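*Asks:* here are the coordinates; sequence isn't available:
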């Protein structure tokens, strides 16, 4: 049987394999992932609550095939072009900033004025009756802002998490650090999903089902049990800004420390 001291050291190596000198880099990366996954959790619920009640659950597969997939391809081409002109740091700011700007526009301009921007039901029904083969395209067009929100929410996962964050992590962590850091990063990041769920429950005021009819703007929300879209989006944008600030701190102050720099070229990610 192992002595208690050695036993607890072994447990610590498994549960927290981060050395003290590495905390300066690890903690900002963990907080950055927490913010990004918080947004992922919140956006995942919001996008479904908008699309499913207004267009039906059967629209999801159609939406992913005809809009989300082409959007991913378009973004890949755009990302390659940006990579040839800018370094990774500026690309990160441009991409994440564009997402956050859209979320603000949706919450404060598009969603409160959707009756102005969306075509009326009579026109949509007439179009569907005249062109039944294009029924799903017409439905998407009738709720184009919801479809656009769905696309951006899906791209947040594919782009910001899978591409931007993990590409950055792979550049600053060598193989030995990655084996120790990534499981703990994942555990801390998942706390963001828990927080996102708690935030949605708080703003839903006890509602068991997230319904787009309850996504009222904060100026006109008269129902006591209503999810407030604008405050939630404001929190999402704030979390995104915090992630950008952490990214800047890591690049400008932490990676310049010789302890954390693996290769000088990695400071100019291409």
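*Replies:* In hand now; what should we look at? Note that the coordinates shown come from a computational prediction; the quantities given were computed from them, not determined experimentally.

*Asks:* CA atoms for contacts and neighbours, from now on please.
*Replies:* Fine.

*Asks:* list the residues that contact residue 151.
*Replies:* 67-68, 71 (Cα atoms under 8 Å, 6 or more residues apart in numbering).

*Asks:* so which of those residues sit within helices?
*Replies:* Counting by DSSP state H, the part of these found in helices is residue 71.

*Asks:* a markdown table for the contacts of residue 151, including neighbour count and distance to residue 12?
*Replies:* Below are these laid out as a markdown table (neighbours: other Cα atoms under 10 Å; distance: Cα to Cα, whole Å):
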| residue | neighbour count | distance to residue 12 |
| --- | --- | --- |
| 67 | 16 | 46 |
| 68 | 21 | 43 |
| 71 | 17 | 44 |
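
*Asks:* how close does residue 253 sit to residue 158?
*Replies:* 28 Å (Cα to Cα, to the nearest Å).

*Asks:* for residue 47, same thing?
*Replies:* Distance from residue 47 to residue 158, by Cα to Cα: 15 Å.

*Asks:* between those two, which is the more surrounded one?
*Replies:* residue 47 (20 against 13; other Cα atoms under 10 Å).

*Asks:* neighbours of the residue nearest to that one when sequence neighbours are not counted, how many?
*Replies:* In space, residue 47 comes closest to residue 150 once its chain neighbours are excluded; the distance is 5.0 Å by Cα to Cα, 6 or more residues apart in numbering. Using other Cα under 10 Å, residue 150 has 25 neighbouring residues.

*Asks:* what about the helix or strand that contains residue 150, distance to the chain center?
*Replies:* Element membership for residue 150, per DSSP states H and E: helix 144-155. The chain centroid and the centroid of helix 144-155 are separated by 12 Å under Cα atoms, centre = their mean, to the nearest Å.

*Asks:* this is the other structure I want to compare:
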């Protein structure tokens, strides 16, 4: 009887075990895999924490990259406030100004060498007053006359081409034949007329000096800035114009280096200055052709805008 009761109780406990597990899930009665389940849950929790930390790191990295990008953009806007779509116009205008100032720097060094070595440094003041000033007045009258005849595009070429033609003729015809073209200077001259007669006798050097002085005013003031004011609106000019001046400062450096290079290259010949003059004139004509082509390209850009 007692054994029968014990067997019955055992069967009853086995039957009630699932019900007990429902009300007491924390007690491991008949589930031998519970430790494995708890281990699996712990692993999943670790994976979730690792994934969360990686997400935080990626978000921090993105914020850092965004901060660096914004700083670089602010620095670029401060130093070079030109948009990407504006760069063709900006760099074309900058290259055009570079060519004009390159030509002026080259011919300025040449004209000073010619006049000072033959007529003396004192003659420059006389030449500026009685040569450059009347020539500038005559050019103003000439320009106002042809501006009523030609279109803006043709006016640019009509103004620039005579300068380029003169430099070519001077380097390849006038200077090689200077001894034939220049009359001799009388020896018994009064001191008051010494510099005037010397400038007249070396008339080609005086003419080269005057034309080169005019190019400094005509090339920059008339050819470049007139075009810039025509095609660059005010809202772009506030950003473009200061940069034009900064980039143009590179031109005198390049011009000085090329003049020094050709002077050193041909200093052993019989007519070293003439050879150097012809070599630098090739670069002057090349720069002239470049800024005229740039003018055409800039006009095309202006028509598109």
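*Replies:* Looks like it came in fine. Everything quoted here is computed from the prediction, not taken from an experiment.

*Asks:* would you pull the TM-score for this pair?
*Replies:* Overlay of the two chains. TM-score (TM-score structural alignment, normalised by the length of structure 1): 0.83; 237 aligned residues with a Cα RMSD of 1.9 Å.

*Asks:* returning to what we had before: against structure 2, where does the helix holding residue 150 of structure 1 fall?
*Replies:* Structural correspondence for helix 144-155 of structure 1: residues 203-214 of structure 2, per TM-score structural alignment.

*Asks:* give me the mean deviation of the matching stretch from structure 1.
*Replies:* Stretch 203-214 of structure 2, aligned to structure 1 and superposed, deviates on average by 0.6 Å (mean Cα distance after the TM-score superposition for structure 1).

*Asks:* structure 2: matching residues for the helix ranked longest in structure 1?
*Replies:* Looking across structure 1 with DSSP H, the single longest helix is helix 23-55. On the basis of TM-score structural alignment, helix 23-55 of structure 1 is assigned to residues 87-119 in structure 2.

*Asks:* ok, stretch 81-97 of structure 1 next?
*Replies:* Alignment of stretch 81-97 of structure 1 against structure 2: residues 145-161, by TM-score structural alignment.

*Asks:* again with stretch 165-172 of structure 1
*Replies:* Aligned using TM-score structural alignment, stretch 165-172 of structure 1 spans residues 224-231 in structure 2.

*Asks:* pull the residues that contact that stretch.
*Replies:* Residues outside stretch 224-231 of structure 2 that contact it (Cα under 8 Å, 6+ apart): 93, 96-97, 302.

*Asks:* are any of those buried, and which?
*Replies:* Taking 16 or more other Cα atoms under 10 Å as the criterion, what is buried in the contacts of stretch 224-231 of structure 2 is 93, 96-97.

*Asks:* can I get those in CSV including distance to residue 83 of structure 2?
*Replies:* What follows is those, written out as CSV (distance: Cα to Cα, whole Å):
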residue, distance to residue 83 of structure 2
93, 15
96, 19
97, 20
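
*Asks:* ok, those vs residue 65 of structure 2, which is closest?
*Replies:* residue 93 (34.7 Å; Cα to Cα).

*Asks:* tell me the contacts of residue 139 of structure 1?
*Replies:* If you count contacts by Cα under 8 Å, 6+ apart, then residue 139 of structure 1 has 55, 124 around it.

*Asks:* that one in helix, strand or coil?
*Replies:* Three-state assignment for residue 139 of structure 1 (DSSP: H, G, I helix; E, B strand; the rest coil): helix.

*Asks:* distance of it relative to residue 120 of structure 1?
*Replies:* Using Cα to Cα, residue 139 of structure 1 is found at 11 Å from residue 120 of structure 1.

*Asks:* now swap in residue 110 of structure 1 and tell me
*Replies:* 16 Å.

*Asks:* more crowded one of these two?
*Replies:* residue 110 (18 against 11).

*Asks:* so where do the helices sit in the stretch 1-150 of structure 2?
*Replies:* Using DSSP state H, counting those that start in this stretch, the helices of the stretch 1-150 of structure 2 run over 2-23, 34-79, 87-119, 123-127, 133-146.

*Asks:* winner for burial among the ones you listed?
*Replies:* Per-stretch averages of neighbours, counted by mean count of other Cα atoms under 10 Å, single out helix 87-119 among these, with a mean of 20.

*Asks:* spit out the contact partners of the closest residue in space to residue 213 of structure 2 that isn't next to it in sequence.
*Replies:* For residue 213 of structure 2, ignoring the flanking residues on the chain, the nearest one in space by Cα to Cα, 6+ apart is residue 132 at 7.0 Å. By Cα under 8 Å, 6+ apart, the contact set of residue 132 of structure 2 is 210, 213-214.
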